[in-house]
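**Q** Give me a 3D structure for the following:
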Amino acid sequence: MLIFWKARLAILAVPKTGTTALELALAPHADAAILNPPGLKHCTVKKYRRELAGFFEQKGKRPLELLAVMREPVSWLGSWYRYRSRPGLSGQPNSTAGISFDSFVASYLADPQPPFARVGSQAQFLDGGVDHLFRHGDTDGLLRFLEGRIGMKIDLEKTNVSPGGDLDLSDEMHSRLKSERVKDFDIWDGIG
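**A** Below you'll find the model as predicted:
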């Protein structure tokens, strides 16, 4: 999470949406940068409003506007799946090694979810609403907005890229995901 007090902007870090690249480029210029622990770095909208807004904002001042990036829901799950397939997690309960993407998505939709499929939800992260929501992949639009708002040129480097992997999802599982995670797809489809 990055705070730009003069620009009245808080950039929330939705996991697996490319925010690490933003942090690397912007943290030295931010008024506050929460990079660890992950529970604070990836602070949800509700948690920010409930626990941190009062700390970063001053009475009588306009509240900070919230900005976030969202990834297409299947691609977002694919990034988690690939990230958790890396050799460093091999043998751990959250490893996806040896599991097909279809099985990973089925496990994500299960109740209870096995440890490897507990990745949260972008809809839950964004619950409460943000002022500026950008699609992962609309880097030009995001940078135009940020450069105008913060007043500086931003150069992003690709970082924290998940390893490659087979992301074949059956039509049946795709349909099930869309019907069981409607909010995620509705938010994605509504980003203008």
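
**Q** only C-alpha atoms for contact and neighbour calcs from this point on.
**A** OK.

**Q** And the strands in the chain?
**A** Under the criterion DSSP state E, strands of the chain are mapped to 2-4, 9-11, 32-33, 65-70, 132-135.

**Q** Let's compare: structure for the following, please.
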Amino acid sequence: MLVFSKENLVILAVPKTGTTALAGALAPRASMVLRDPPHLKHTPCRRYNRFLRPLLMQPGGQAPELMAVVRHPVDWLGSWFRYRTRDALAGHPNSTRDVTFDDFVLEYCKAQPAPFATVGSQAKFLRTADGEIGVDHLFRYEAWDKVIRFLDQRLHMRVAPQQKNVSPSMDLTLSATVAAQLRDIHPDEFAVWHAAQA
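**A** Reported below is the predicted structural model:
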């Protein structure tokens, strides 16, 4: 998470949406950087509103605006799947090395998925306790140029993030049946992505 006090902006770090690259580019400019432990770096809206928002209020009582990036649900799951195939996780319960992408997504769709498919939810991350999307500026990962344009203007600087924490490249295609099941079981994941700026 990045905090810019002067610009009254907080960037929430939704996992697997390029926020590590943004942090690398913007950390020297930020008033505050929460990078460790992971539960602080990846503070969701609900936890932010409860614990951090009161601390970051402006002297006049104005709350910082929130910004976040959301990724298409299939692409987001694909990034998690690819990330968990890496050598460092071989033999670990979180490893996806011995499962197909279809099986990974089917497991994610279960009420209690196995450890390798327990990756959270972008929709839950971005929603408040009332169930509303809790960020003021929500961008699609696939429209990265709009993310950069917004930050260039808001921070009055040229933002040029370098890719970091990139998952291994591989061809991932969901079967039509599994893709339909994902949409049926997790419609909120798609709704949040559709609500973002394209």
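
**Q** May I see the strands of the first structure organised as a markdown table, with distance to Asp111 of the first structure and mean neighbour count added?
**A** What follows is those, written out as a markdown table (distance: least, Cα to Cα, whole Å; neighbours: other Cα atoms under 10 Å):
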| stretch | distance to Asp111 of the first structure | mean neighbour count |
| --- | --- | --- |
| strand 2-4 | 34 | 23 |
| strand 9-11 | 32 | 23 |
| strand 32-33 | 35 | 16 |
| strand 65-70 | 24 | 22 |
| strand 132-135 | 29 | 18 |
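
**Q** right, and those strands - which one's nearest Ser170 of the first structure?
**A** strand 65-70 (23.1 Å; Cα to Cα).

**Q** Check which helices and strands the closest one is in contact with.
**A** strand 9-11, strand 132-135 (3 or more Cα pairs under 8 Å, 6 or more residues apart in numbering; DSSP states H and E).

**Q** so can I have TSV of the strands of the first structure showing distance to Thr19 of the first structure?
**A** Formatted as TSV, the strands of the first structure follow (distance: least, Cα to Cα, whole Å):
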stretch	distance to Thr19 of the first structure
strand 2-4	10
strand 9-11	9
strand 32-33	12
strand 65-70	8
strand 132-135	12
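
**Q** rewinding a little: of the helices and strands packed on strand 65-70 of the first structure, which is nearest Gly190 of the first structure?
**A** Closest to Gly190 of the first structure of these is strand 132-135 (Cα to Cα; 9.8 Å).

**Q** so the closest one aligns onto which residues of the second structure?
**A** Aligned by TM-score structural alignment, strand 132-135 of the first structure falls on residues 137-140 of the second structure.

**Q** thinking again about what came up before, would you reformat the helices and strands packed on strand 65-70 of the first structure as TSV and include distance to Arg49 of the first structure?
**A** Below are these laid out as TSV (distance: least, Cα to Cα, whole Å):
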stretch	distance to Arg49 of the first structure
strand 9-11	11
strand 132-135	15
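
**Q** out of those strands, nearest to Leu143 of the first structure?
**A** With Cα to Cα as the measure, strand 132-135 is the member of these nearest Leu143 of the first structure (10.2 Å).

**Q** and of the helices and strands packed on strand 65-70 of the first structure, who's closest to Leu35 of the first structure?
**A** Using Cα to Cα, those put strand 9-11 closest to Leu35 of the first structure, at 11.9 Å.

**Q** in the superposed pair, what's the mean gap between that closest one and the second structure?
**A** Superposed on the second structure, strand 9-11 of the first structure shows a mean distance of 0.2 Å to its aligned residues (mean Cα distance after the TM-score superposition for the first structure).

**Q** Would you map the helices across the first structure?
**A** Here the first structure has its helices, by DSSP state H, at 19-26, 38-41, 45-47, 53-56, 73-83, 101-109, 122-126, 139-146, 171-180, 182-190.
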